[in-house]
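In: Prediction below, plus the sequence it came from.
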Amino acid sequence: MAEGDGYRCAVDVSDASGTSHHLVRVLPKDLDRWQRGRSAEELVRDSFAFLLERESKASILREFDLSVIQRYFPEFDAVMTKPS
């Protein structure tokens, strides 16, 4: 959902053990840094794929700004800015 100061994306992650629900804020500066031609929704989807390669859905914060990921995973910036 677009907002004046960026986007809020609701994400549901499902597997055999159930579903987790997350809310991700994507600020304009996040799009400038990591978008690489992707929509905000695609960026969030790719970011969750990145997270799920590294931790379980239960370990992912329920609500967070997209930029928080790089605090926990310093390689996030390099992965998200890598040319396609």
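Out: Nice, I can see it.
In: C-alpha from now on. contacts and neighbour counts both.
Out: Noted.
In: so how far is stretch 10-28 from its chain's centroid?
Out: Relative to the centre of its chain, stretch 10-28 is centred 9 Å away, using CA atoms, centre = their mean, to the nearest Å.
In: Sorry, wrong one. I was asking about stretch 31-39.
Out: Distance, centroid of stretch 31-39 to centroid of chain: 12 Å (CA atoms, centre = their mean).
In: what's the answer for stretch 24-33, then?
Out: 10 Å.
In: what about the longest helix in this structure?
Out: Longest helix of the chain, by residue count under DSSP state H: helix 40-52.
In: next up, a second structure to put side by side with the first:
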Amino acid sequence: MATIEVTETSPNSFSVTVHGSHVTTHQVSVKPDYASELIGATQNIAELVSASFKFLLDRESNTSILRSFDLSVIERYFPEYPKAINRYLK
């Protein structure tokens, strides 16, 4: 199972390192309005990013995940993402 490390690098931007069979690093931006649509005020954005990587890793390897993207891009590849993400939040 992969380990996910999320570090906020600036407001609404995160560096994500995934330790799986290969170690990968990803730069993720999150628009506050988009995060609010997904989680409201129940979780912080770093938790949303971590949960989003869990969602992605259930569908593809960490080496297949884009190296730099805005969180809203996930929905283009996986239309079920907005409805499924709450299952991945702790």
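Out: Received the coordinates, thanks. Because the structure is predicted, anything quoted here is derived from the model rather than measured.
In: What does the TM-score come to for these two?
Out: Once the chains are laid over each other, their TM-score by TM-score structural alignment, normalised by the length of structure 1 reads 0.85; 79 aligned residues with a CA RMSD of 1.6 Å.
In: start and end residues in structure 2 for the longest helix of structure 1, please.
Out: Aligned by TM-score structural alignment, helix 40-52 of structure 1 falls on residues 45-57 of structure 2.
In: residues making contact with that stretch?
Out: For stretch 45-57 of structure 2, contacts defined as CA atoms under 8 Å, 6 or more residues apart in numbering pick out 4-8, 12, 14, 28, 30, 35, 39, 65, 71, 81, 85, 88-89.
In: so of those residues, which ones are in strands?
Out: Using DSSP state E, the subset of the contacts of stretch 45-57 of structure 2 located in strands is 4-8, 14, 28.
In: picking that back up, superpose on structure 2 and give me the mean offset of the longest helix of structure 1.
Out: With the two structures superposed, helix 40-52 of structure 1 lies on average 0.3 Å from its match in structure 2, counting by mean CA distance after the TM-score superposition for structure 1.
In: Buried residues in that helix, which are they?
Out: Judged by neighbour count (16 or more other CA atoms under 10 Å), helix 40-52 of structure 1 contains these buried residues: 40-41, 43-44, 47-48, 50-51.
In: circling back to that earlier point, among the ones in strands among the contacts of stretch 45-57 of structure 2, pick out the one closest to Glu60 of structure 2, please.
Out: The closest of those to Glu60 of structure 2 turns out to be Ile4 (CA to CA; 14.4 Å).
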